[in-house]
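Peer 1: Okay, here's the prediction I keep looking at, along with the sequence it came from:
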Amino acid sequence: MPRPRLILILGDQLSPGLSSLAEGNPARDRIVMAEVREEAGYVPHHRKKLVFLFSAMRHFAARLRRQGWTVDYHGLDQGLGDLCDAVLKSAREFDAGELLVTEPGEYRLREAMKRHWPQRLSLSVRLLEDRRFLCRAETFRDWAAGRKQLRMEFFYREMRRHTGLLMEPDGEPVGGRWNFDADNRKRYDGKLRLPGPARFEPDATTRQVIDLVAEHYPDRFGDLEPFWFAVTETQAEEALAHFLEQALPHFGDYQDAMTEGDDFLFHSLLSPYLNAGLLDPLKVCEAAERCYREGRAPLNAVEGFIRQILGWREYVRGIYWLLMPDYKEENRLASHADLPWFYWSGETKMRCVAEAVRATREHAYAHHIQRLMVTGNLALLLGVEVKQIHEWYLAVYVDAYEWVELPNTLGMVMHADGGYLGSKPYAASGKYIQRMSDYCGACRYKVSSAEEDNSCPFNSLYWHFIQRHRGRFGKHPRMGMVYKAWERMAPARRRAILQRAEALLDDIENL
């Protein structure tokens, strides 16, 4: 009779269809789950993120026990250093012949399992493919082979064809267009009711985890309460249903909008559940498509939502596994400034940045435009060291795991990869923020000027960025108009703008 096996389930693998569970046998094998210091602290994760993950893990462990599995659950109070320590503790109590693990989503952990764990554990370690994604890493590698540029739009079209989502029987996209992004840029005017996300009252398990995190991480960034995230598959499905009914019909129009009156607008807040495994991405996309087919949501909303999951989410995962580990060291724009402390404190006179950091501190969440065009745009213009801004995003957001966060930060936000994710940098002046939000009206800075002492920092920093990277972008086909506009300015004004920017860069902490 074969020896029993240990099955390690990670905190972002809370899916009943996990490949390691499918391979295992509840009558013979034993599951290991663990809350360990290394995973909680290799970056200073937001306390609400820890509560979400630990509570969801505990609920998933309870579900597995109800299904007949034996689960060794190692809580944070056991003081285990890393995941291998947890497996070793279980292995000593269980005569296992092998460890099964669904492949982790982080290169650091995968390499440790492959290179170091077999010797530490005196066990063979078998990594199984994570089949919860819609594009295998090998499939993405084949698609990327021979291409000079890996544009998400073309990958997305292939995924539409592969899945049949929003496709006509003749192979053409529904509505005659692949992408309705141009229809998704309205400024919120306050007239429509904002539904807010689905909220769930913490049960006894979650309350225990809140107390645990408060005890172990009293000074860590992030508010612990109110805590309202879904922590089970059933709750996550309720959150999906809430979004589809209450928010999806208007999501497309306002997906790039920001308002001081609400932190969520019509966004789904489903990414934490998708990335932890509580929701299946294909089922989520199919549910959104049904809303269009049944006339419950317009095409621009449904296509925009599906594109984020089927297109962008799968694309950045493919980029991550294609280019790691060298990708993590990219810094093509030579960005070396320190991350300003106000990214943690929120103490800045820039209203948009203060609001984004406040929302982040309160919810472990800010929507994608706040991340890209406010905190990300500022980090790009300031030339913040890529590693520092990467670790900040990884730490503070409940949906952040390295496979999804690193390409977004290094590639899309910081343009540090030379253009894999975006043909040009997502740099913008304060005019973009004024157009898409109501932040500027209450700000101490003046968005209508760039060279005055009280002018919006984004304005002068934008032109400083354009000037200092002229050698790289001066002949870029998509940036020619920008450089022509810069050249048309009077020399005295250009000098004043650059002087204003230099003064800001010399005193970053007081922006």
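Peer 2: Great, that's in hand.

Peer 1: Please make it C-alpha for all contacts and neighbour counts, starting now.
Peer 2: OK.

Peer 1: D253 reaches D189, doesn't it?
Peer 2: No: if you go by C-alpha atoms under 8 Å, D253 and D189 don't touch, sitting 11.5 Å apart.

Peer 1: residue boundaries of the strands in the stretch 51-200 of the chain?
Peer 2: For the stretch 51-200 of the chain, the strands defined by DSSP state E, counting those that start in this stretch occupy 70-74, 98-102, 124-128.

Peer 1: out of those strands, nearest to H415?
Peer 2: Closest to H415 of the strands of the stretch 51-200 of the chain, according to C-alpha to C-alpha: strand 98-102, at 31.6 Å.

Peer 1: same for the closest one, what does it pack against?
Peer 2: strand 5-8, helix 19-23, strand 124-128 (3 or more C-alpha pairs under 8 Å, 6 or more residues apart in numbering; DSSP states H and E).

Peer 1: what sits up against the shortest one?
Peer 2: The set of residues that contact strand 5-8 without belonging to it, under C-alpha atoms under 8 Å, 6 or more residues apart in numbering, is 20-21, 24, 28-33, 87, 91, 96-102.

Peer 1: Look up how far P218 lies from R185.
Peer 2: Separation of R185 from P218 (C-alpha to C-alpha, to the nearest Å) stands at 40 Å.

Peer 1: most tightly surrounded among the helices and strands packed on strand 98-102?
Peer 2: Highest mean neighbour count among the helices and strands packed on strand 98-102 (mean count of other C-alpha atoms under 10 Å): strand 5-8, with a mean of 25.

Peer 1: Take this one as well and set it beside the first:
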Amino acid sequence: MKIARLVLGDQLNYQHSWYDDTNDDVVYFMAEMRQETDYVKHHIQKVVAFFKSMRSFAVWLKNEGCEVVYYQLDDERNQQDLVSNLKQLIKEHSIEKFEYQLPDEYRLDEQLKNFCNELEIETEAFDSEHFLTSRTDFTDFFEGKKQLVMEYFYRNMRKKYDIMMLTAKDPEGGKWNFDHSNRKKWKGSPAIPEEKQMKNDVSNICKMISNAAVKTIGNIDIDNFHWPTNRKASLDVLNYFCENLLVHFGDYQDAMHTEEHFLFHSRLSFAMNSKMLHPKEVIETVVSYWRNHKDVIDISQVEGFVRQILGWREYMRGMYWKEMPNYRTLNKLNNTNSLPDFFWTGNTKMNCLKHAISQSLDKAYAHHIQRLMITGNFALLTQMHPDEVDEWYLGIYIDAIEWVEITNTRGMSQFADGGLVATKPYVSSGSYIHKMSNYCKDCVYKVSKKETEDACPFNSLYWNFLDEKREYFKGNQRMSMMMNLLNKMDKTKLEALKSRARAVIANPDNY
């Protein structure tokens, strides 16, 4: 029986059971398509990274003895649409059975299910063999519970997989969570090692993308492309993180600095989200390294890292499959404003936004606090429509795939889901930004001022947001302290703050 197996661009799992044995009756199909480059405007580095990684994977498959049909973007056979390409493949190769791995994006899942329903040949869907939970484990775990609390889910995952457990019930170090130890501001020391260097020639891919007139955002250095695009390089980045960055990762994982783009972060998310690395092997490698270096690496450094992968990453995927497709329509705070132009250029006088956005445009990267408490915070305080915020985050970051992007953006960052992911909105005045970064130091606005023309816009925006949305938060216990402060505020002062905020919201590109 002649079998066609589809491998999507984020299914580059070198360890999948599909590849345990070579079968001459199986043809693997991969394609770079306008369907995928055009459904949202992506960062040029994101498009390049996926194409380069897909090509590397196809070469590996061929070296393993597999038959591979690969359509580059400019291949004359390429119809730029997944269904059209598959129909063509099935006809040309006289395919008798179609197989695919379950996609992690709802739109592709629906597209492939509909396609299979139309086929007259046999079809079969397989697990991607990547995640530590199934699509339904999350829903099953929270069955009957009033709140979908990530901490409980994380603890259960620690127990289930025996990760950093002293006994079957007790965590190593006596605590489940060392988050309070992970909030240091980086002030120039300890020294941050240089980023892991990789040699990737992407000039031909960039030329192809340009010739095809694919619309992208951001910048790329074709001679200095430092993202892993195969399994070996991904493992090298993992080992580099363990040997050079893990020792201070936890302490400074929330820190931000104008002179440092990556600090002690691993930059492994693209390698994992494309499935070149399995989350369990990442966790086990990091934990093992820590065990062998406990004399210099504190448990708080490694627990924060494990929590992000074992807890938060799996939690967000579970939320995605529980709540889609309705999740992408949620706008519980009824925000309607549009993104300012500076989200696409970085041209703003607000130093924190200038650095976070410019870094995103240059590197296709910003760590979680830059995304949450700088760009996300501003978007929420200025009451931007979550559709526009989603599109920007999905496009600009190299690791952004909808299952992980939309739950973090529409959920945690924008509170558009009304509290499914986060129990309160993640908003702050300029004081938090000042606490965790040096962004305020050279800013034209003063973080210590509130209503004046030279006051940090975040200060007035914060109180205006609380006042504008007070009806949404009146029953939220985690917001009670701030709402009480708002209710006690002098009315004249509040009106001055709101006037300043209205000016910013009306013309954000002026600030």
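Peer 2: It's in. This one's a predicted model, so the numbers in the text were calculated from it and none came from an experiment.

Peer 1: that older thread, mind giving me the ChimeraX select for the contacts of strand 5-8 of the first structure, buried ones only?
Peer 2: Listed next is the ChimeraX selection for buried residues among the contacts of strand 5-8 of the first structure, using 16 or more other C-alpha atoms under 10 Å:
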select :20,21,24,29,30,31,32,33,87,91,96,98,99,100,101,102
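
Peer 1: longest helix anywhere in the first structure?
Peer 2: Counting by DSSP state H, the longest helix found in the first structure is helix 47-66.

Peer 1: What span of the second structure is that one aligned with?
Peer 2: Aligned by TM-score structural alignment, helix 47-66 of the first structure falls on residues 44-63 of the second structure.

Peer 1: Can you name the helix or strand that the counterpart of L277 of the second structure in the first structure falls in?
Peer 2: Under the alignment (TM-score structural alignment), L277 of the second structure pairs with L279 of the first structure. Here L279 of the first structure sits in a region with no helix or strand, counting by DSSP states H and E.

Peer 1: any idea how far L279 of the first structure is from S15 of the first structure?
Peer 2: 8 Å.

Peer 1: okay, those two: which has more neighbours?
Peer 2: A count of neighbours by other C-alpha atoms under 10 Å puts L279 above the other of L279 of the first structure and S15, at 24 against 18.

Peer 1: OK, contacts around the more buried one?
Peer 2: Contacts for L279 of the first structure (C-alpha under 8 Å, 6+ apart) come out as S15, E233, A236, E237, Y273.

Peer 1: make it 10 Å
Peer 2: 14-15, 132, 232-237, 240, 270-273 (C-alpha atoms under 10 Å, 6 or more residues apart in numbering).

Peer 1: For the helix or strand L505 of the first structure falls within, list every residue counted as buried.
Peer 2: Using DSSP H and E, L505 of the first structure sits within helix 491-506. Across helix 491-506 of the first structure, burial judged by 16+ other C-alpha under 10 Å covers R494, I497, L498, Q499, R500, A501, L504, L505.

Peer 1: Kindly report the same for stretch 185-196 of the first structure.
Peer 2: K186, R187, Y188, L194, P195, G196.

Peer 1: In helices, which of those fall?
Peer 2: Counting by DSSP H, no part of those is found in helices.

Peer 1: quick check, nearest of those to I9 of the first structure?
Peer 2: Of these, the one sitting nearest to I9 of the first structure (C-alpha to C-alpha) turns out to be G196, at 31.9 Å.

Peer 1: sorry, back to before: and for L279 and S15 of the first structure, which residues touch both?
Peer 2: By C-alpha under 10 Å, 6+ apart, the residues touching both L279 of the first structure and S15 are R132, E233.

Peer 1: re the thing from before, JSON lines for the strands of the stretch 51-200 of the first structure, including distance to F180 of the first structure?
Peer 2: Putting the strands of the stretch 51-200 of the first structure into JSON lines (distance: least, C-alpha to C-alpha, whole Å) gives the following:
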{"stretch": "strand 70-74", "distance to F180 of the first structure": "46"}
{"stretch": "strand 98-102", "distance to F180 of the first structure": "36"}
{"stretch": "strand 124-128", "distance to F180 of the first structure": "37"}
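
Peer 1: out of these, nearest to V413 of the first structure?
Peer 2: Of all the strands of the stretch 51-200 of the first structure, strand 98-102 comes closest under C-alpha to C-alpha, at 30.0 Å.

Peer 1: can you tell me the mean distance of the closest one from the second structure after alignment?
Peer 2: In the superposition against the second structure, strand 98-102 of the first structure averages 0.9 Å from its aligned positions (mean C-alpha distance after the TM-score superposition for the first structure).

Peer 1: closest to A287 of the first structure out of the strands of the stretch 51-200 of the first structure?
Peer 2: Taking the strands of the stretch 51-200 of the first structure one by one with C-alpha to C-alpha, strand 98-102 is closest: 26.5 Å.

Peer 1: Just want the angle from the closest one to strand 124-128.
Peer 2: If you take axes from the mean of the first three to the mean of the last three C-alpha atoms, to 10 degrees, strand 98-102 of the first structure sits at 20 degrees to strand 124-128.

Peer 1: How far does strand 98-102 of the first structure sit from its chain's centre?
Peer 2: Here strand 98-102 of the first structure shows a centroid-to-chain-centroid distance of 27 Å under the convention C-alpha atoms, centre = their mean, to the nearest Å.

Peer 1: Please list the residues outside that strand that contact it.
Peer 2: 3-10, 13, 18-21, 23-24, 29-32, 87, 91, 110, 113, 117-118, 121-131.
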